[in-house]
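> Can you look at this prediction? I've put the sequence above it.
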Amino acid sequence: MKRTFVVAILYGLCIILVMTLMQHVNISGVIVQEGRRILPALDVHTYLFDQTIIATGHRLPTDMEESLYSALNSSRRLRSTNPEDRGEALVELLPANWSSPEIQPWQQFINNIHRHVFYSEDDPLVDEVIHRMKSLRITEIIVKSWTGTEFKFFFTLADGTPIIAKPMRLMINNEPPPNMSKDDFYERFQSEVAAYHLSRILKLHFVPPVVSRYVNLTSEIYQLAPDSLKKTFLNNTNGVRCFTGHCLKKCDKEHPICGHPDVIPVSFGLLLPDLISNAWIPNTVFGRTAAIFGKRTFCKELREEINKISSASRSHLDIVDINLFDFIQGNLDRHHYGQIIQFGNNSYPVLFDNGRGFARSYQDEFDLLYPMYKCCKIRQSTFEKLMNVYQKEGGLREAMRRSLKSELVHPLLTEDQLFALDRRLVKVLEVIYGCIGTNIEGVIINDGY
């Protein structure tokens, strides 16, 4: 009897010990079974991200840092099993007159697009296009069909640069409350600009050039506007110029777009005319539906869904890249991405709609990390780019702060939004750390891009 009692006590202590260890298991607790990486059947929100890393300057714990630096060094030694291939040049597919001496910088920028390289970091032409987008006057306002949930301007600048522009609807520090759906709050002009800077800092180059400008609704917009747009301008009240515009919602008289008193900050994005097609990705592929969290077949379904719209061998890693980029900027509204029509369905992804990023500095959209967490594969160049930014003094937030100083409108991000960038980068690296373990080559993939 006494022996049975002692065994029962020991058994109970073992259960308590196991439960305690399970509560403290970290992201690296991946079960290996029959040569495959099997993740615990736990909800990603309550297991993986139940605690926020709180450290000075949003840094990783020392042991994680050392492990990731070791992986970075190993990654660099593994480089170039596939040489980087820029792919076919777009210039060969554009009209012949675009090679004339009068070609404008924005046209040359498009000429320089390759199948696998949108634009190069060190290309001086990019800065010339940016300079002209900031300084050249608007010569034409083009009225297009009233699609989309937000109002957009379509401008032509003095050198013919086609522009898609979004006016400011909210003050910089106006963040949506937690209970508001993403479909109910305004897109943010500053998010379009900040997303472009973020893509350049991370050297992912997903986003076409975007700048911020001040626009005068009276002298620049009303004077050039076609009659259909002029009719939407409201009578001035106390010298404030407002208009309603046309869009599917929030463009009526209850939601006017107003200047201060007639000047308004606007994002100017380079419009790639007749070059972009949509590669539609269901929300389930991006890991935004709770029902898929427990699926063991998620990665297989991801590949199958991608294969329906793309023959590109690089597409799966592109989806991971896009999701990590959207997680860092806090954008849960990536319902599709773009591809260059002339290259078919095998080209560098283009992200041309970032208006709902940088919205909630206090909230991280963890669903977006699910393809990385579940499939545990990341492009080698992406891993190195993230680590290079992490290593810089001041981190991502200071790099972003320096980059945004070049804008005509500032500030574009609040301090909370800047600090959120570092916090999210740390969490991305935490997920990568958990995936790597001792299997660097199986997680960090060199596909030549």
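Now that the structure is in, tell me what you want to look at.

> alpha carbons only for contacts and neighbour counts from here, please
Will do.

> Could you pull out the helices in this structure for me?
Assigned helices in the chain, in chain order: 2-23, 44-47, 62-77, 105-111, 124-135, 189-201, 227-230, 298-309, 315-329, 370-375, 380-391, 395-404, 415-436, 440-443 (criterion: DSSP state H).

> So for the second one, what gets flagged as buried?
Burial within helix 44-47, assessed by neighbour count using 16 or more other Cα atoms under 10 Å, is assigned to Val44.

> go on, the third one?
Along helix 62-77, these residues count as buried under the neighbour rule (16+ other Cα under 10 Å): 65, 68, 71-72, 75.

> Now render those residues as JSON lines, adding distance to Asp333.
JSON lines is the format used below for the buried residues of helix 62-77 (distance: Cα to Cα, whole Å):
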{"residue": "Glu65", "distance to Asp333": "31"}
{"residue": "Leu68", "distance to Asp333": "30"}
{"residue": "Ala71", "distance to Asp333": "32"}
{"residue": "Leu72", "distance to Asp333": "31"}
{"residue": "Ser75", "distance to Asp333": "32"}
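
> Pasting the second one now:
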Amino acid sequence: MRLKTRIVSTLLLCCLSLASFVLYFVVFFDDSESKQTPKTTLIILPFSEIRIKNQTKKAISADIVSRIASKADAMSLNVSQEALSLLSKLKSELRVDQTDVDPSRVWTVAQSWVTARAVLPENATLLGLVLSTLSRARVSRADVSRSGTQLKVLLDLEGGQRVLFKPKRYSRDFIVDGIYGGADRHNGEIVAFHVSRLLSLRSAPVVSSRRLHIDSELRSVATPGLSSTFLNDSCFYGDCHFCSPSDAVCCDSSGYLEGSVHLLLPAKFKLQRVRHPWQRTYRSGVSALWETDAEFCDKVLKRVALRPRLLDLIDASILDFLIGNADRHHYEVFKDVPNSAVLLIGKIWNLFSNRIIDLFLDNGKSFGNPDFHELSILYPLLQCCHVRRSTVARLRLVAALPLSHAVQYLLSDDALWPLLTREHLSALDVRARRVLAAVEFCLETKGFRHVFAK
């Protein structure tokens, strides 16, 4: 009898240990929004492929890093008429010819843009009207978003459109420590959207700038949940993982709060959430396999098709490197759509209705430090040495303008301009040349047919 008791106890202990191990893995690598999303599919990579302790070997050697930097510094780019025409076209899309259009009609137009491969059409002639409506439409309701780690406010705008508002947390010249640290940067979200337009990466939902009056546009229409987080007439702290009264957001002296407004995707779309193959461990001294294995892309290709999925991820890595975003741990695709674009978005989870209610762009960790260019963001490109010719061609066009001038030109009429400091604008140019240098390195080592494989 005693032997049976010991056997049962041992088996029970093993089961508990295994359960704890699985729970630790999911909690550690998942974020707070994905834990409560039963309507999406979460693909979990084997544990052995995710992290390795105390590894000092680098998948990309210091010599390669140095060669890419040298190539970038020596690069000469010439402005073409094609580049100027492209910039003129993108600027014209921001023009607003009418301001008295019924907002509900504007939201219908924006929702009609969404397809399996894009959420913004190649010729978005009414983009300016959509952005203008996002920035001025009357707010009928304001609520907290109880999911995620960052302070966000859900707004209902006239015409029946729900949007997400991310408030300003830092001054433009604030330097964020770490490659994925700090609070979300609203200005980075706005600029990232327009950089994605310049690169023709049309899977980023629309985002605009906005200034909200904290009393008439927030507090007066706030739900009890949001109202309870107001400390006084000027400050509130919301409800999120890192939200607290000691980290409240306050309006300026005129009573306004600036931020970014994100047009949420229609709730009818069913999404599948996938762990990014090049996900970081977010732990000091613990490396992901991709950080130490130069052949990591071969392992990814056994699970992920080159076209379109892996090429989408490589396009996304180029955008992330340009904006300095090293926090891409998950991505979304349209469920049951084989050729779905990789969507760089996040979720808002409604605890009361027990469903995902909306989806939004998530480039909040961009433009943290203009003097630091984290090349590991480009590992998908450097390790695979595959990329779309169209992406490289487009980057060559805008890099020659240069990219910083293109961003300034597109956003010069924005109500919150300047959105970036001179240093952050210069960083865009440095990074654009380094991406092109990385492509040249791949061409030299792998050849044209491999790099631009069909």
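In hand now; what should we look at? Source: prediction; values computed, not measured.

> Quick check: TM-score for this pair?
The TM-score (TM-score structural alignment, normalised by the length of structure 1) is 0.72; 353 aligned residues with a Cα RMSD of 2.8 Å.

> Which of the helices of structure 1 sits closest to Arg288 of structure 1?
Minimum separation from Arg288 of structure 1 across the helices of structure 1 (Cα to Cα) falls at helix 370-375, 8.3 Å.

> so the closest one matches what in structure 2?
With TM-score structural alignment applied, helix 370-375 of structure 1 matches the range 379-384 in structure 2.

> ok, average deviation of the matching stretch from structure 1?
Compared with structure 1 after the fit, stretch 379-384 of structure 2 shows a mean deviation of 1.4 Å (mean Cα distance after the TM-score superposition for structure 1).

> tell me the most buried of the helices of structure 1?
With neighbours taken as mean count of other Cα atoms under 10 Å, the helices of structure 1 reach their highest mean count in helix 189-201, at a mean of 24.

> That one against structure 2, how far on average?
Superposed on structure 2, helix 189-201 of structure 1 shows a mean distance to its aligned partners of 0.9 Å (mean Cα distance after the TM-score superposition for structure 1).

> what do we get in structure 1 for Val439 of structure 2?
In structure 1, Val439 of structure 2 lands on Ile432 (TM-score structural alignment).

> Contact partners for its match?
The contact partners of Ile432 of structure 1, taken as Cα atoms under 8 Å, 6 or more residues apart in numbering, are 372-373, 376.

> Please apply the same query to Thr382 of structure 1.
Going by Cα under 8 Å, 6+ apart, Thr382 of structure 1 touches 204, 321.

> Distance of it relative to Val350 of structure 1?
Using Cα to Cα, to the nearest Å, Thr382 of structure 1 is found at 16 Å from Val350 of structure 1.

> Give me the distance from the match of helix 370-375 of structure 1 to the chain's centre.
With Cα atoms, centre = their mean, to the nearest Å as the basis, stretch 379-384 of structure 2 stands 19 Å off its chain's centre.

> How many residues are close by Cys258 of structure 1?
Neighbourhood size, Cys258 of structure 1 [other Cα atoms under 10 Å]: 21.

> Hmm, Gly245 and it touching each other?
No. Counting by Cα atoms under 8 Å, Gly245 is not a contact partner of Cys258 of structure 1; they are 10.9 Å apart.

> Any idea how many residues pack against Asp336 of structure 2?
Neighbourhood size, Asp336 of structure 2 [other Cα under 10 Å]: 10.

> try the one 4 residues further on
One way to gauge burial is a neighbour count; for Ser340 of structure 2, by other Cα under 10 Å, it gives 19.

> contacting residues for the spatially closest residue to it that is not a sequence neighbour?
Spatially, and ignoring its direct neighbours in sequence, Ser340 of structure 2 is nearest to Ala116 (5.0 Å; Cα to Cα, 6 or more residues apart in numbering). Ala116 of structure 2 sits next to 334, 337, 339-341 when contact means Cα under 8 Å, 6+ apart.

> out of these, who's nearest Ser317 of structure 2?
Of all those, Ala341 has the smallest distance to Ser317 of structure 2: 14.0 Å, by Cα to Cα.

> Return the residue of structure 1 aligned against Thr421 of structure 2.
Using TM-score structural alignment, the equivalent of Thr421 of structure 2 in structure 1 is Thr414.

> and the residue nearest to that match when sequence neighbours are not counted, how many neighbours?
Excluding its sequence neighbours, the residue lying closest to Thr414 of structure 1 (Cα to Cα, 6+ apart) is Asn173, at 6.4 Å. Here the count is done by other Cα under 10 Å, and Asn173 of structure 1 has 16 residues near it.

> how close does Asn173 of structure 1 get to Val350 of structure 1?
On the measure of Cα to Cα, Asn173 of structure 1 and Val350 of structure 1 end up 28 Å apart.

> and if you look at Phe286 of structure 1?
In this view, Phe286 of structure 1 and Val350 of structure 1 are 16 Å apart by Cα to Cα.

> What of Pro105 of structure 1?
Pro105 of structure 1 is 20 Å from Val350 of structure 1, by Cα to Cα.

> same thing with Asn388 of structure 1?
Distance from Asn388 of structure 1 to Val350 of structure 1, by Cα to Cα: 23 Å.

> again with Lys308 of structure 1
18 Å.

> do Arg37 of structure 1 as well
For Arg37 of structure 1 relative to Val350 of structure 1 (Cα to Cα), the value is 32 Å.

> more neighbours, these two?
Val350 (21 against 14).

> who are the neighbours in contact with the corresponding residue of structure 2 for that one?
Val350 of structure 1 maps onto Leu343 in structure 2, with residues paired by TM-score structural alignment. Shown in contact with Leu343 of structure 2 (Cα under 8 Å, 6+ apart): 203-204, 331-333.

> do the same with Gln380 of structure 1
Residues near Gln380 of structure 1 by Cα under 8 Å, 6+ apart: 75, 444-447.

> which of the residues you listed tops the neighbour count?
Highest neighbour count within the contacts of Gln380 of structure 1: Ile444, with 25 neighbours (other Cα under 10 Å).

> neighbours of the closest residue to Leu410 of structure 2 other than its chain neighbours, just the number please.
The shortest distance from Leu410 of structure 2 to any non-neighbouring residue, by Cα to Cα, 6+ apart, is to Lys91 (5.5 Å). Number of residues near Lys91 of structure 2 (other Cα under 10 Å) recorded here: 15.

> Tell me which other helices or strands the host helix or strand of Lys91 of structure 2 touches.
Secondary structure assigned from DSSP states H and E places Lys91 of structure 2 in helix 81-92. Judged by 3 or more Cα pairs under 8 Å, 6 or more residues apart in numbering; DSSP states H and E, the packing partners of helix 81-92 of structure 2 are helix 186-198, helix 389-399, helix 403-411.
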